[in-house]
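In: Sequence below, structure please.
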Amino acid sequence: MTETAQRDEQAAEEDRGAGLRERRLAAHRSARRVFARFGFHRTLRERLAVLAEADGVHDLDQLSDVYGDGVVEALETKVAGLLGTEAAAFFPTGTMAQQVALRCWAGRTGNPAVALHALSHPEVHERNAFSEVGGLRTLRLTSEPRLPTAAEVRDFEEPFGALMLELPLRDAGFVLPAWEELTEVVQAARDRDAVVHFDGARLWESTVHFGRPLEEIAGLADSVYVSFYKSLEAFGGAALAGPGELVEEAKAWRHRYGGMVFQQFPTVLSALVGLDRELPRLPEYVLHARVVAAALREGFAAAGVPWARVHPEVPHTHDFQVWLPYEPDVLGEVAVRTAEETGVMLFGSAWDRGGPGLALTEVHLRAAGMEWTAEEVKAAVAEFVARLPEQVS
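Out: Okay, the predicted model is just below:
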């Protein structure tokens, strides 16, 4: 194939992918049954309606914020209280919050090396921001689809100033360690005189798995980052929580990084709504995700699909992975076509290649998913499998 032909084929593949994505979003929006209806799938008018719900969570007769005062400070105080920290600072993005946190710690420890997992968000999704922007150096403790162990932390051959743990580890399947394992990992870092930072973008939903309140979980770390949109359905935004002195320094760096936004009240109000409405419901989402995961597993087994996997087998949060032995484009097309024809969307996220002849997708359960019974999940699996092509042995 000539270079021109290769470029044409790549462009055609991108067009097909874009077309499938548009169909998937349209099918998801019109489907009568889904596991989650995310805010970012809604229209601007629908999103603005969220702000009307803020009347019960904050005094809307208060003056709007200017450079981080007023309602922004109210959110920061609330987050610090929930996580049991001395203070918290609002950031427009988690990428910025974590860069700032870890460069502040590097200044205190005198060591810019950050030990983390190879699948952690900064390594996979942030274009080397830690090193390119923050002047930090990352050390990969492991690439296994689990959190680092205490032995891996204790025996790592290079010194590091900070250990960063993503809880849960999204790209490994939203996995969490056992509570005892987590405390041992934290202690192993302490024994090396390293500080511990939690990438807690989805920490909010970890309480069921750990069997501990948020304050106790966050209390293991020296600093914690949390997101407001990944589980709480806010417009965006993040917070860095920790000791008062660290947070004050982080606010100075927030300004230097361009995060001193003139007015932030729409995002902040949506975060307060999420803390009020969604946070209390997360435990029930996690428990029902386990029902859905078991029904998916049983449904694929009954349909005779070889090597179908739900990972983790018992979800640690309300998000998990499904693996099937087909090509991603095949599964993506069948998922969309099934939703278009039945009004039931079993898989609303894209399918990615997981290996030769394997693909994986993420399943997210939110309020809409609470309506599904196990039998309805199995019936939807049967409808989906009926549209898959026969496999050649």
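
In: Could you use CA atoms for every contact and neighbour count after this?
Out: OK.

In: where exactly do the strands run in the chain?
Out: Ranges of strands within the chain are 87-91, 113-116, 137-140, 162-166, 195-200, 223-227, 238-242, 309-311, 319-324, 352-355, 358-364, based on DSSP state E.

In: Take those and lay them out in CSV including distance to Ala26 and mean neighbour count.
Out: Converted to CSV, the strands of the chain look like this (distance: least, C-alpha to C-alpha, whole Å; neighbours: other C-alpha atoms under 10 Å):
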stretch, distance to Ala26, mean neighbour count
strand 87-91, 32, 27
strand 113-116, 38, 25
strand 137-140, 39, 18
strand 162-166, 32, 25
strand 195-200, 31, 25
strand 223-227, 27, 27
strand 238-242, 29, 29
strand 309-311, 26, 21
strand 319-324, 22, 22
strand 352-355, 20, 15
strand 358-364, 18, 22
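
In: One more, so I can put them side by side:
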Amino acid sequence: MNNEEIKNAFNQCTRFFNSHRSVNLKEEFLFLSANVSDDEMTEMYGSGKCIEDFENAVADILGKPKGVFMISGTMAQPIALRIWSDRKKNPNFGMHPSSHLELHEQKGYLYLHNLNGHLLGEFQRMLSLDDIKNCPTKLAAVIIELPQRESGGILPSFEELMGISKWCRAHDVILHLDGARLWECGPYYKKSYKEICSLFDSVYVSFYKGLGAMAGAVLAGPEDFIHEAKIWQRRQGGNLYTLAPYIISARASMEMRLGRMEAYYEKAKEVASILSSFDKIKIIPAVPQTNMMHIFFHGDLEKFEQASAKIAQEEKICIFRKLRPTDDTNIGKWELAVGDDLMNFSTEEIHRIFNKIINS
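Out: This is a model prediction of the structure:
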């Protein structure tokens, strides 16, 4: 198949293996309309019942006094670090080498906030207490991502988290949670989000990843901290005239999918078990700790991609379009996050599809 045929094949898909079903704009706006009451009024510049009720509800789930809705984590997290750093009069913070702030934000923490990020630990393993202890620089704050996406969605034990939290508090180091995928962690820890977040001084959560909303995030923490965060949000142009579409999408998606995280997690373990039976596939982590995993294909990557495109053309099922390159030209990576659509694939169908990809 040529590039145009491949593009058309994937555009015709009606079933999706990864995350939640892709929707067009009309479907998105109909979803928003269906989730607004007749008498609900828009918020304006971050003020109004629509936004304030949602911010308070999310903060309550996270066990924090207050929350502020922001358009993205890329805005929320550097703001959090700036506030803590100003209070400590120390521009240094620690993060894992795979942190979103380091890999995907063009060093905004440095150029916008004059903060110094110190990389702790090794890329493919979870950040540990020893990594923090061994940092030669006095840190104002440490940011931990749960789960650690670039390592396949791995998590530390809850006991390890408690140890890190206890050490940070004893040594006057702020602990901030990058909870971009926090919602997906509950089933593994078997703890409430409030219990998990109690170990952290501030928390960021996203609504568009595991929950499938249009966009949006909440930064939560102490009341005076959130007051400062709103000032920084205004300074950075994030206090839009209205954020109502994103709030409605986040609220409705949260109501619809938060309770499904356990089912997504169990399905991820089932999928990993099936795919591990193929000798040309390796799963990391071998047993998923959340609803996501990294799948490594060993062999002719173009052949695998063509096979996936053929399934899209013949069966209207979207598996993957491209495999991400790795250091080995014979190994390609695919990140899978279990969402709504994959729940409707049986064990037999999943095995059949991947048998077709691997042995085509």
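
In: Could I get the TM-score for this pair?
Out: The TM-score (TM-score structural alignment, normalised by the length of structure 2) is 0.94; 357 aligned residues with a C-alpha RMSD of 1.9 Å.

In: hang on, the earlier thing: would you reformat the strands of structure 1 as CSV and include distance to Arg47 of structure 1?
Out: Formatted as CSV, the strands of structure 1 follow (distance: least, C-alpha to C-alpha, whole Å):
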stretch, distance to Arg47 of structure 1
strand 87-91, 21
strand 113-116, 36
strand 137-140, 38
strand 162-166, 29
strand 195-200, 25
strand 223-227, 18
strand 238-242, 19
strand 309-311, 32
strand 319-324, 23
strand 352-355, 29
strand 358-364, 20
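
In: out of the ones you listed, nearest to Arg32 of structure 1?
Out: Distance to Arg32 of structure 1, taken as C-alpha to C-alpha, is lowest for strand 358-364 among those, at 16.3 Å.

In: Where in structure 2 does the closest one fall?
Out: Counting by TM-score structural alignment, strand 358-364 of structure 1 pairs with residues 331-337 of structure 2.

In: Equivalent analysis for stretch 131-141 of structure 1, please.
Out: Aligned by TM-score structural alignment, stretch 131-141 of structure 1 falls on residues 110-120 of structure 2.

In: Centre of the chain to that stretch, how far?
Out: Put simply, stretch 110-120 of structure 2 sits 21 Å off its chain's centre (C-alpha atoms, centre = their mean, to the nearest Å).

In: still on that earlier bit, indicate which one of the strands of structure 1 is closest to Ala382 of structure 1.
Out: strand 319-324 (14.1 Å).

In: rewinding a little: first vs last residue of the match of stretch 131-141 of structure 1, how far apart are they?
Out: 17 Å (C-alpha to C-alpha, to the nearest Å).

In: For the longest helix along structure 1, enumerate the helices and strands it packs against.
Out: For structure 1, the helix with the greatest residue count under DSSP state H is helix 3-30. Other helices and strands packing on helix 3-30 of structure 1, by 3 or more C-alpha pairs under 8 Å, 6 or more residues apart in numbering; DSSP states H and E, are helix 328-342.

In: For Glu181 of structure 1, give its distance to Thr317 of structure 1.
Out: Distance of Glu181 of structure 1 to Thr317 of structure 1, given as C-alpha to C-alpha: 17 Å.

In: Which residue of the two possesses the greater neighbour count?
Out: Each of Glu181 of structure 1 and Thr317 has its neighbours counted (other C-alpha atoms under 10 Å); Thr317 has more, 30 against 15.

In: That one matches what in structure 2?
Out: Looks like Thr317 of structure 1 aligns to Thr290 there (TM-score structural alignment).

In: and its match, what does it touch?
Out: The neighbours of Thr290 of structure 2, taking C-alpha atoms under 8 Å, 6 or more residues apart in numbering as the test, are Pro147, Gly153, Ile154, Glu184, Cys185, Pro187, Tyr188, Tyr265, Ala268.

In: Which of the residues you listed fall within helices?
Out: Checked against DSSP H, the contacts of Thr290 of structure 2 include these in helices: Pro187, Tyr188, Tyr265, Ala268.

In: circling back: and the longest helix of structure 1, how far out from the chain's middle?
Out: Taking the mean of its C-alpha atoms, helix 3-30 of structure 1 sits 25 Å from the chain's own mean (C-alpha atoms, centre = their mean).

In: what lines up against Cys197 of structure 2 once you look at structure 1?
Out: In structure 1, the residue paired with Cys197 of structure 2 is Ala218, using TM-score structural alignment.

In: just checking, that match touches Gly84?
Out: Yes - Ala218 of structure 1 lies in contact with Gly84 (C-alpha atoms under 8 Å); the separation is 7.3 Å.

In: Compare the two (neighbour count), which wins?
Out: Ala218 (22 against 18).

In: contacting residues around that one?
Out: Counting by C-alpha under 8 Å, 6+ apart, Ala218 of structure 1 touches Leu83, Gly84, Phe198, Val224.

In: Export those to TSV and append columns for distance to Val133 of structure 1.
Out: Formatted as TSV, the contacts of Ala218 of structure 1 follow (distance: C-alpha to C-alpha, whole Å):
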residue	distance to Val133 of structure 1
Leu83	28
Gly84	30
Phe198	20
Val224	20
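
In: ok, so of those residues, who is nearest Glu132 of structure 1?
Out: Among the contacts of Ala218 of structure 1, and counting by C-alpha to C-alpha, the member closest to Glu132 of structure 1 is Phe198, at 21.2 Å.

In: Which among the strands of structure 1 is found nearest to Arg33 of structure 1?
Out: Evaluated with C-alpha to C-alpha, the strands of structure 1 place strand 358-364 nearest to Arg33 of structure 1, the distance being 13.3 Å.
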